[in-house]
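Enquirer: predicted model follows, preceded by the sequence.
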Amino acid sequence: MKLVELLVGKHVSAGVGDRVSHVDPDIGEVTYAQLHDAVVGYAGALRERGIPAGARALVVADDSVATTAAILGLWWHGCVPVPVSPALSDPELRFMAADCEAAFAHFDVPNAARRELGADIDQLPHTTGDEVRTIFMSDTESQAYAPAAVAEEADWAAGQPALIQYTSGSTGSPKGVLHAATGIEAVAASVGSLLGLGPDDVVLSTAKVSFGYGFGNSVILPLAAGARTVVLRGGVDAHAVHSALHRHRPTVLFSVPRMYVALLALAASHGTEATASLRLAATAGEHCPAALAERVRETFGVPLVNGLGATEALHFVVATPPAAITAGATGLPVPGATATVRGEDGEPVPEGTEGRLHVAGPSVALGYLNRTEATRRTFADRGVYTGDIVRRDDAGELWYLCRADDLLNMGGYKVAPGEIEAVVREAEEVAECAVVAVSDENGLDQAVAYAVPVPGADPSVVRKAILALLRTRLAAFKRPARVEVIDVLPTTSTGKLARNRLRESAGREAVVDR
């Protein structure tokens, strides 16, 4: 399978290469023909630099058309892109580079951030986003990225890893998920048909390409459909999204529940003109409460597709179709996928009984990189267990209940409490700590960190020390919304931590420290 042909080349061959593929804040509009030339040129540069086909390439980059061109160029050359967030900490990035045995890197981060990555990453053979942008911004083709210098596009075999995306397991240790080209094709066909994406659509995603949900939203789905992608660079907050909605008039918005909460607040004060161009909205990354979904539908006047996905299955595996569905339901399997509710023994459970969500279909990944036991547990019974607890009603609709493990679901990112607790414990005067998740007024999860200081320590000083560590050691999406310093952690009669009592306490407060 030729991935660039699947996503870009077919449009050029069909004579519609002058259609706009991206609207990028740095270079403006880019056509499919321009994107194709840049991809071919990028692959040629890899060849000239002696990067072998099959090499894994760490892509540490914010969203841009240059990032997309680099990923597609790696595919053309037969390399495996490993997109990771530039917001991750230096130790996390070094771990991922070593774990995937990266032989190459693509950077699109500020120079100051590059200097902090460490010699073991920064000294890899690499390209930069600025280098790729020169192709789009110059009237003449860059000599270093000349299309004539490239060989024929790589043909990916079934069962051959073509993409690695990192996720976190119940221990918080990142795991590389191995995706085949057939999975990428399956998402384009199944989710694309579910959403009815076409060449007249303008797509805006608040989730980044380095996040599995965002990769599908901004790379696979719009390109396969011949649609136009609006790129959001830098920090994404409600005001930035509201401005982009006004300026670019997207027809499809991909976001997460808590962003919809913020957009609803702006709509209450500024009206709904910004969302007037939408024909469809989609949400995923974390559970969307029924009341919130209904508010989005009523306020913006468009169908809301509520999707449940997993990095292990690349994108949506269960979703509510744009047509009416029971309020609060998580939905039905996407076309081509099979979803069952299973017990601990791996056998399907009766309707109405809660159990583990198991998904089978062509988008399910090949397994985890270097994690034989984790692969055996998760990719079992001819499919994958997503880690969600659900139930199926008598109409066949699935209902999300909770996570199967103790992961916190923060804005769509799965974060282990132990990962946050390990950072909190680094504060010299912290004796004990615990992190719990509580629901805010919109029904979305927020993390709260509780710390017990050593005797005689000033609580205010301890709290400041913890906040400083969290801001320097954890990516923003992993930081708890609040830090509380208390005298003692509650325990059960057997001496175990009473997390339920912490959750009750946290739910009575509303101060955010981020």
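Expert: Yep, it's here. Numbers count the residues shown, from 1 in each chain.

Enquirer: from now on I want contacts and neighbour counts done on CA atoms only, so please keep to that.
Expert: OK.

Enquirer: contacting residues for Glu294?
Expert: Shown in contact with Glu294 (C-alpha atoms under 8 Å, 6 or more residues apart in numbering): Ala327.

Enquirer: any idea how far the residue nearest the centre of the chain is from Asp393?
Expert: For the chain, Phe211 is the residue whose C-alpha lies nearest the centre (C-alpha atoms, centre = their mean; 2.2 Å). Distance from Phe211 to Asp393, counting by C-alpha to C-alpha, to the nearest Å: 31 Å.

Enquirer: do the same with Leu3
Expert: 38 Å.

Enquirer: about what we covered before: spit out the contact partners of the residue nearest to the centre of the chain.
Expert: Taking C-alpha under 8 Å, 6+ apart, one finds Val84, Ser85, Gln165 in contact with Phe211.

Enquirer: swap the cut-off to 10 Å and go again
Expert: Contact partners of Phe211, counting by C-alpha atoms under 10 Å, 6 or more residues apart in numbering, are Pro83, Val84, Ser85, Gln165, Tyr166, Thr167, Asn217, Gly285, Thr311, Leu314, Gly412, Tyr413.

Enquirer: among these, who's most crowded?
Expert: Within the contacts of Phe211, neighbour counts (other C-alpha atoms under 10 Å) peak at Asn217, which reaches 29 neighbours.

Enquirer: another one to put next to it:
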Amino acid sequence: MALSNANFSEAAQQVTYRNGPRPMHDYLLLNASEAPDQAAYIFYGREVTWGELAESTRRLAGFLRASGIGKGDHVGLYLQNCPQYVIAHYAIQMLGAVITPLNPQYKAAEVEYQLNNAEARAVICGTDLYPMVDAVRTRLDNLALVVTTRYADYLPHEPTLPVPEDMAGAQATPEGTTDLVVAIEQSRPIDKPESVDFENDIALMTFTSGTTGRPKGAMLPVGAATFKTAALFQANGLDQATTSLAIAPFCHIAGMCLGVYAGVYGRWTTVILPRFDPETTVKAIETYKVDMWYSIAPMNRAILGLPDIQSRNLTSLRFNPATSFGIPVTESLSDEWKKLTGCQMHEASYGLSETHTMDTYMPRDAIRWGSCGKPMPGNDIRIINLKTGEEQPAGESGEIIVGNPYVFKGYWQRLDATDETLRNGWVYTGDVGYFDDDHYLFFTGRIKEMIKSSGYSVFPEDVEALMLNHPAIAQSAAVGVPDENRGESVKLFVVLKPDYEGRITEQEIIDWAKENMAAYKYPRYVEFRDSLPATGAGKVLRRLLKED
């Protein structure tokens, strides 16, 4: 049974906005008008003010427009966390173009797949990552423009925090690319952003495995970011007097929400770090009196384990939503963290790419341990019976479905997958859970076979397709296995081609995978098999492999 989208229209009206339902780049320009000299982002001590951020964004938008990028065009964003990411993100959206973020851990084959699948006309990437693009550039059918940038261009002369070695290098601009800083300096700023339809025009195409197959581009409307960010502020009582720390990858929907959107919506100052290091994180919190940090539980645990951590001052923290990956967010861990910082960490939220995440929030004055919290304002969540589709009462498990006016509009050029997941405005998540009597959501499992590794979604078919590039592999099947550090790791069952039997080891397969796919995705375990269990139609039965 497909529920009517009219059922959640009343709930959607509950969201209130700081300055109305407008695109996020309008909030950026508003900040520049109201507080041009306030620090918007801090990168190892380099302050980028709202005035500079807005001017650089408008100039980069001017360059992209002059280069032929316009409304509806797809542009890849392939960068580590840095100020240039934010500038590029909003420059693309000011043109009414569509961002498709790529994980900086991606290797060449993964870059080729996503840029070709998205039919990207341009890509903006770090000079450290350009070799992956260059390796496949001749096979990227639609790519007409490549912009590169050096992270060092936004570093101060005297950094306030330890800078990773790979961020400080002064690489030359690769041949056949345009330097981002030069493009900003030499271009005229656009007069005003492109007019967009808040509810229907697409602003973001984030690749996700969804419920089936290799990653697909989930098309999110302009209004999704503002809607969910406004709900975040409303539910948690957040204000503008905030300094946040952004470590979660901006390419990931959660990191994007907290690192790219929240600071702009709330006119926060955001301290950017491209990766987690316990000592650097502690120093950042101390130096900048950080009061908001979205973390994952292993980060908090690593900080608690630092020598002499009790002598450090982290008492500026007042809001620390955290996600359970590898280590759950438990009451005991939270109490230990509160004893150190004075801040009660708690489970962040339930969400997925197709809904622009942040579908729930945890009431800070009524934490329910083990739950995902309550539905965000304006966000309708139902539990339906897996067989009948009828809504389940409290305490009864079923499929979690999510509805609001700004869920994704479908998968790019995948009508079949869209019809399976999006029905009358409701996203059928493929996840199983239940509500308790107080309407706290509890997640209990997944219908789909997606693997959750280090906070990332890994779909078996994606790993298997990439592994077919290995000359020795005739067939493979990937499953998730428990991992106390990553939550899950990938295990690969492999059928070798006859010529390679006895001539190659499991470790050699793992080493090859490590070189050819992202760190969170490559298999940590390989087992050779003579054959794989399959249905009569030839579909591999991963469930049987997982049960072995």
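Expert: All right, it came through fine. Note that this is a predicted model, so its numbers are computed, not measured.

Enquirer: quick check: TM-score for this pair?
Expert: The TM-score (TM-score structural alignment, normalised by the length of structure 1) is 0.84; 495 aligned residues with a C-alpha RMSD of 3.6 Å.

Enquirer: about what we covered before: make CSV from the contacts of Phe211 of structure 1 and add distance to Asp381 of structure 1 and secondary structure to it.
Expert: Formatted as CSV, the contacts of Phe211 of structure 1 follow (distance: C-alpha to C-alpha, whole Å; DSSP: H, G, I helix; E, B strand; the rest coil):
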residue, distance to Asp381 of structure 1, secondary structure
Pro83, 29, strand
Val84, 29, strand
Ser85, 32, coil
Gln165, 22, strand
Tyr166, 23, strand
Thr167, 21, strand
Asn217, 29, helix
Gly285, 25, coil
Thr311, 18, helix
Leu314, 18, coil
Gly412, 26, coil
Tyr413, 26, strand
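
Enquirer: for these, which one is nearest Glu421 of structure 1?
Expert: Taking C-alpha to C-alpha as the measure, Glu421 of structure 1 lies nearest Tyr413 of the contacts of Phe211 of structure 1, at 16.7 Å.

Enquirer: which position in structure 2 aligns with Val202 of structure 1?
Expert: Here Val202 of structure 1 is matched to Thr243 in structure 2, going by TM-score structural alignment.

Enquirer: list the contacts of that match.
Expert: By C-alpha under 10 Å, 6+ apart, Thr243 of structure 2 lies in contact with 39-42, 263, 267-271, 285, 288-293, 316-317.

Enquirer: ditto for Val196 of structure 2
Expert: 22-23, 71, 93-97, 202-203, 221-223.

Enquirer: and it, which of the three is it?
Expert: coil (DSSP: H, G, I helix; E, B strand; the rest coil).

Enquirer: and Asp291 of structure 2? What does it align with in structure 1?
Expert: Residue pairing (TM-score structural alignment): Asp291 of structure 2 is matched to Thr251 of structure 1.

Enquirer: state the distance from the nearest residue in space to its match that is not next to it in sequence to Val302 of structure 1.
Expert: In space, and not counting its chain neighbours, Thr251 of structure 1 is closest to Leu278: 4.0 Å by C-alpha to C-alpha, 6 or more residues apart in numbering. According to C-alpha to C-alpha, Leu278 of structure 1 stands 7 Å off from Val302 of structure 1.

Enquirer: joint contacts of those two?
Expert: Val252.

Enquirer: rewinding a little: narrow the contacts of Val196 of structure 2 to those in strands?
Expert: Taking DSSP state E as the definition of strands, these contribute Ile202, Ala203, Pro221.

Enquirer: now do the same for the residue nearest to the centre of structure 1: its match in structure 2.
Expert: By TM-score structural alignment, Phe211 of structure 1 lines up with His252.

Enquirer: residue in structure 2 paired with Val302 of structure 1?
Expert: In structure 2, Val302 of structure 1 lands on Cys343 (TM-score structural alignment).

Enquirer: which ones are touching that match?
Expert: Contact analysis of Cys343 of structure 2 by C-alpha under 10 Å, 6+ apart lists 291-292, 314-320, 334-337.

Enquirer: for those residues, give me CSV that also has secondary structure, distance to Trp412 of structure 2 and neighbour count.
Expert: Converted to CSV, those look like this (DSSP: H, G, I helix; E, B strand; the rest coil; distance: C-alpha to C-alpha, whole Å; neighbours: other C-alpha atoms under 10 Å):
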residue, secondary structure, distance to Trp412 of structure 2, neighbour count
Asp291, coil, 38, 20
Met292, strand, 35, 23
Leu314, coil, 44, 23
Thr315, coil, 45, 17
Ser316, coil, 43, 17
Leu317, coil, 40, 22
Arg318, coil, 40, 18
Phe319, strand, 36, 20
Asn320, coil, 35, 22
Ser334, helix, 40, 21
Asp335, helix, 44, 16
Glu336, helix, 45, 18
Trp337, helix, 42, 20
